[in-house]
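1. just coords:
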């Protein structure tokens, strides 16, 4: 076995901290920090995932009222040891070309498109962490035979946990964080059979 390169060894015994992500230019793109551990996106994303995130970004941008910004693959600094990177987020902060992360109080919706390697984190770890950080809405998008299925959650403020707000197939209509209407079946091409 070969030794790990120094660049992936944590700089301290307690692990990595949120600011370390900005000081690791040699780290793979789309690196996240979960509980002080670096998480790299491996293997490369499937075309379905990429197409869906792009189409969802475009659809939400077209519907977002003034004051909302739609961002792709930007980290949220939840605390010193957690800086996850949702596939998409809605924020009310104006565009800043030098921004590398958002604080949870500026995020109104975090969206994760589930991949085989991220399924556990997206369905459980991030669901809990985003709620504890106070992010009002969370969507977890699953691949169901090539069609997107969106599991939506809304924050129960007193308990800082998410309550299920609906599972959407074919179309999605939500009144929050602003009125959203999506034709889910049009977001990705149907799988070719045969």
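-> Thanks, I have it. If you're wondering where the values come from, they're calculated on a predicted model, not measured in any experiment.

2. CA only for contacts and neighbour counts going forward, please
-> Noted.

3. list the buried residues of stretch 151-165.
-> Residues of stretch 151-165 classed as buried under the neighbour-count rule (16 or more other CA atoms under 10 Å) are 151-155, 160-162.

4. how far does it sit from the chain's center?
-> Taking CA atoms, centre = their mean, to the nearest Å, the mean C-alpha location of stretch 151-165 is offset from the chain mean by 16 Å.

5. list of residues touching that stretch?
-> Stretch 151-165 has contacts (CA atoms under 8 Å, 6 or more residues apart in numbering) with 127-128, 131-142, 166-168.

6. and here is the other one:
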């Protein structure tokens, strides 16, 4: 069995810290930190997943008001042990070109486009962590039948319980007022 690369060994007994991600030059491109553990994508990305991310990025960017920055596949520092990489985000701050992360306090929308290999994290782990960090809006995008039948599950943060409550499931046209007015053709995201 081959020896593990040095960058895979946690630098401390309690695991990795959010700032450690910036010092892993040989780590795979989409490396995340969840509860002090490195998580990275090893499977090839599905065409549906990539196209939906690109379409959401473009559509949200086009509809975002001044003062809202839309970006995709950038990590968000939730706390010292968690720095996940939502598929798409909307932020109230613009980060510098050399920045590698956003801060949770600045995120108004986090979107996860569910893949088979990350379904548990996208449906259970990440939403819970985003809610605890105070991210007000969360969308979970799924291919419901494996044939590009897209659905967007929209959630809003309940301040009292610090959990997300469902707002709706959109399969044709998504139209919401928060975190800013957005209208999009759900099935057209893959088209």
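-> Okay, I see it. The model shown is predicted, which means the values in this text are computed figures rather than measured ones.

7. among the contacts of stretch 151-165 of the first structure, which lie within helices?
-> 127-128, 131-132 (DSSP state H).

8. coming back round to it: tell me the two of the buried residues of stretch 151-165 of the first structure that are most distant?
-> 151 and 160 (18.1 Å; CA to CA).

9. ok, residue 88 of the first structure touching residue 112?
-> Yes: here residue 88 of the first structure lies in contact with residue 112, judged by CA atoms under 8 Å, at a distance of 6.9 Å.

10. which one's more surrounded, these two?
-> Set side by side, residue 88 of the first structure and residue 112 show more neighbours around residue 112, with 25 against 22, by other CA atoms under 10 Å.

11. other residues contacting the helix or strand where that one lies?
-> Using DSSP states H and E, residue 112 of the first structure sits in strand 107-113. Contacts to strand 107-113 of the first structure, defined as CA under 8 Å, 6+ apart, come from residues 49, 53, 86-92, 122, 130, 135-142, 177.

12. among these, which lie within strands?
-> Those of the contacts of strand 107-113 of the first structure mapping onto strands are 88-91, 137-142, per DSSP state E.

13. where exactly do the strands run in the first structure?
-> Listed in chain order, the strands of the first structure (DSSP E) span 32-34, 37-39, 69-72, 75-76, 88-91, 101-102, 107-113, 137-144, 147-156, 161-169, 171-174, 180-183.

14. a markdown table for those, including distance to residue 45 of the first structure?
-> As requested, those are exported to a markdown table (distance: least, CA to CA, whole Å):
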| stretch | distance to residue 45 of the first structure |
| --- | --- |
| strand 32-34 | 15 |
| strand 37-39 | 15 |
| strand 69-72 | 14 |
| strand 75-76 | 18 |
| strand 88-91 | 15 |
| strand 101-102 | 22 |
| strand 107-113 | 10 |
| strand 137-144 | 13 |
| strand 147-156 | 16 |
| strand 161-169 | 22 |
| strand 171-174 | 24 |
| strand 180-183 | 23 |
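
15. alright, that wraps it up for me.
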